[in-house]
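Colleague: Sharing a model prediction with you, sequence too.
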Amino acid sequence: MTTQVPGRAASSPELPALLPGMLRVEPDTEDAARRGRVRRSVRDWIVDTLCFLIAIFIGLSNFDAAMETDPPELVQLLDLGVGLLACVSLWWRRRWPVQLAIAIALVSIGIASAAGAAIVLVFTVAVHRRWQVAAVVAGVHACAGLLFYRIYPDPGLAYRWAALLTIFGVAVITLWGMLVRSRRQLVLSLRERAYQAESEAALRVERARHLERERIAREMHDVLAHRISLLSVHAGALEYRPDAPREDVATAAGVIRASAHQALQDLREIIGVLRAPSSGDDPDRPQPTLAQLPALVDESRQAGMRVTVVDELAGDGAEPPSVVARCAYRVVQEALTNVRKHARGTGVIVNLTGGPGGGLSVEVRNRMPVGSAGPVPVPEIPGTGTGLIGLAERVELAGGSLEHGITPDGDFRVRAWLPWPSVSG
């Protein structure tokens, strides 16, 4: 007798693939029986065969004891025939355990050879049905046993002792079946928890991969968008001025070559992070901080931008945490890249304020282009429109906040506030 998951055999190899929420701890096959025949496994066939043989053995033993009164031969043949049918009915005990148990209980009142089938059915109901149903079935069989000893009294045992043994035997079989049922429920519960743990572990791994992909995507956007925008500006200048002096053309070509080389180097470093196994000891690459901010501003100025940096950081040269410094660098980089894309030719002011204990404030402001003085050399550089969204997520992960939009003065402002804890003495 094996526990069945509703709608699926217990030995099905597809069970580990089920979602934890689809598992049921209740080893009740009634729903499966209503939908159709419950498929037997090899183990089920072996158990059912043993139950059939045990029922025949117990039935014949009880028949021999009951026939000591030497009833008519026709009664004996009828008893053996009905008892055999009761044992054969055990092959359907998985589909109709309660119905067969009640029917065999009524039959066993006058049929001695049905005792084995009755015992097996009491045990089956206790295993596969709730305790209330099992208790009712046990009571019916106990009453049937008491009536049986009225019809076939035991010459060597007083009726009251026969009644006590009958009640005790039915109770023991019922409790044994309930114990088996409880154990199966525990096993199914532990199995469900194991499946849930595996599913949660898989979800954690998938989430970690997703977060890593997002981190790498942000790195590629921040780094490559900056480099490619520089390439576009210098290439656009060459296209707009094909008759420029040879020295200017050579200088622009050198800047393009250097920017392309640096973009490939940055891309190689990012892909190296993607391929290399993650380690808590190895820092993410690249790792720009505020120390690289002058180089970033120089690159933008070489591309023709007018950038002014106002450094009002306090703290006597104290450096903010690496995460904060890196996030501040990305804010300035993304803002300068957006100016090259959407507001080329306007002046940019980068303002850094704050200090330990008060937080770091990064503000990038540029005048919105209204009525350009001359034709735009090249078309506007296309963008995905997700740069500021990704930047806001980066700032929030660092514990800060980001604001962006048009001010009442007509400037476009990107302002980020990042936590800068005070230096403890």
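Modeller: Sure, I can see it. Numbers count the residues shown, from 1 in each chain.

Colleague: contacts and neighbour counts: CA atoms only from here.
Modeller: OK.

Colleague: now do the same end-to-end measure for stretch 396-413.
Modeller: End-to-end distance for stretch 396-413, by Cα to Cα, to the nearest Å: 18 Å.

Colleague: Below is an additional structure, to be compared with the one above:
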Amino acid sequence: MGELTVSPAGRRTPEYRWLQPAELWETAERPGARRSTRDWVVDSLCFLVALAWTLVAGLDLLQPEPDIVPQWTDTPVWLAWADLLAGAALTTALWWRRRFPVQLAVLATVSGTFSIAGAIAGMIIIFTLAVHRRFGVTAVIAVASLAGNAVFAQLRPEEGVSFAESLAWSTVFLAITLLWGMVVRSRRQLVMSLRDRAERAESEQQLRVSQARAMERTRIAREMHDVLAHRISLLSLHAGALEIHPSAAPAEVAGAAGVIRASAHQALQDLREVIGVLREPASDDTPERPQPTLGELPALADESRAAGVRVRLELQVDDAATVPAGTGRAAYRIVQEGLTNARKHAPGTTVRVCVAGTPGTGLTIDIRNPAPVGARPAVTIPGTGTGLVGLAERATLAGGRLTSGRGADGEFSLTAWLPWGQPGVAQ
């Protein structure tokens, strides 16, 4: 058995895990690999059993009248000694049976043509071959062993037993050994295959979790970007007002400066949250993020009014508390982006925001503002030009739709519809 290492999934697995499952049992114990405690116990038992049989059979054959092993006719002394030495060699070789299963199986096949003392050791080696080598190699050795058994039955016939009966019994023992070894091999391959599948499934699950976390963090960062853009637009608007009216009353200047300071502080906080979401590694603790709802639209309108934007908000929503969180958050973002666009492209106009809906019919958001009068102001709020694209994507992902454009009278409209099912009905 190979040394144990820690796999990516955290499990302790053999060092030969770099092999594919189909090739795993084609490689036996590698040079320098240390045996486990179980291997030492199994190898010691095999060695002791084979050694006991070798001593009993070999010494009994050297006695004039053998009475323990079956009586073999015409066994000269030199053959009995050769039998004992072959059995001792095979028994000693059992310590390397995992490293050299094919070579030892060939040696066991050759010695099996004349040796009785090496029978148990030979069976153990054949069993090891069936466990650690594919069926093709095992089949070749099995055919060679059958031929060796036929030679043994011819060279050393047992008294009172015919050649066919002796060959049949040796074939039965060989078949049992091979089948047992192949069953063990198949079971080990099945266990390894199931373990590989489990580890692969766990790795894929961890990858999916990591991807989901990354996507969630990106989505959170995008939402924070919307909030940050709103703060900065207010900041730019107040700064522009101070630049246009430098002779305003000190109280107005102080008020505008206070709003600028507060907006800058909030924008800085939002920026820190965005950077924190993007930099912190994914963990089980979800980062804190703003979760606006439909009930925060009046506060959003008041914030825009404080910046000098004329906003007329109409909420015609039955039981706003039952609006799904995702729908309410999407509606808030759409209204927020609509107000931001109005401040950018139509300063000084009145923005009409109408949010209406009932469970079952959906939530309708309508934002309208007339075209600006006069020349375009010198101070403008920079933008990326993708705000409406992002809103359309958000509405689509929520299961709704969004349209925008300027009418024949020059009025710009932003209309969205979001699904709002019946309470208690799965969406």
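Modeller: Received, thanks. Please read all numbers here as calculations on a predicted model, not as lab measurements.

Colleague: Kindly provide the TM-score of these chains.
Modeller: With the length set by TM-score structural alignment, normalised by the length of the first structure, the two chains reach a TM-score of 0.74; 404 aligned residues with a Cα RMSD of 4.5 Å.

Colleague: Tell me which helix or strand the residue nearest to residue 308 of the first structure when sequence neighbours are not counted sits in.
Modeller: Using Cα to Cα, 6 or more residues apart in numbering and skipping residues adjacent in sequence, the residue nearest residue 308 of the first structure is residue 349, 4.8 Å away. Residue 349 of the first structure belongs to strand 347-355 when assigned by DSSP states H and E.

Colleague: Ok, residue 372 of the first structure next?
Modeller: Counting by DSSP H and E, residue 372 of the first structure is found in no helix or strand.

Colleague: now the helices for the stretch 51-200 of the first structure?
Modeller: For the stretch 51-200 of the first structure, applying DSSP state H, counting those that start in this stretch gives helices covering 73-88, 97-107, 115-128, 131-151, 159-240.

Colleague: Please report how far the counterpart of residue 375 of the second structure in the first structure lies from residue 234 of the first structure.
Modeller: Mapped onto the first structure by TM-score structural alignment, residue 375 of the second structure lines up with residue 373. With distances taken as Cα to Cα, residue 373 of the first structure is found 20 Å from residue 234 of the first structure.

Colleague: Between those two, which is the more surrounded one?
Modeller: Neighbour totals were compared for residue 373 of the first structure and residue 234, and residue 234 leads with 22 against 8 (other Cα atoms under 10 Å).

Colleague: give me every residue that touches the alignment partner in the second structure of the more buried one.
Modeller: Superposed on the second structure with TM-score structural alignment, residue 234 of the first structure falls opposite residue 238. Listed by Cα atoms under 8 Å, 6 or more residues apart in numbering, the contact partners of residue 238 of the second structure are 256, 257, 259, 260, 307.

Colleague: try 7 Å
Modeller: Residues counted as contacts of residue 238 of the second structure (Cα atoms under 7 Å, 6 or more residues apart in numbering) are 256, 260, 307.

Colleague: Quick check: closest non-adjacent residue to residue 356 of the first structure.
Modeller: Spatial nearest neighbour of residue 356 of the first structure, chain neighbours left out: residue 422 (4.3 Å); criterion: Cα to Cα, 6+ apart.

Colleague: Give the helix, strand or coil label for that neighbour.
Modeller: Under DSSP: H, G, I helix; E, B strand; the rest coil, residue 422 of the first structure falls in the coil class.

Colleague: isn't it right up against residue 359?
Modeller: No - here residue 422 of the first structure does not reach residue 359: they are 8.8 Å apart, not a contact under Cα atoms under 7 Å.

Colleague: do you know how far residue 340 of the first structure is from residue 228 of the first structure?
Modeller: Using Cα to Cα, residue 340 of the first structure is found at 11 Å from residue 228 of the first structure.

Colleague: now the strands for the stretch 301-425 of the first structure?
Modeller: Counting by DSSP state E, counting those that start in this stretch, the stretch 301-425 of the first structure has strands at residues 306-313, 347-355, 359-367, 401-406, 411-418.

Colleague: what's the mean deviation for the third one versus the second structure?
Modeller: Between strand 359-367 of the first structure and its aligned partner residues in the second structure, the average distance after superposition works out to 3.6 Å, using mean Cα distance after the TM-score superposition for the first structure.

Colleague: now the angle between strand 401-406 and that strand, please.
Modeller: Angle between the axes of strand 359-367 of the first structure and strand 401-406 is 10 degrees (criterion: axes from the mean of the first three to the mean of the last three Cα atoms, to 10 degrees).
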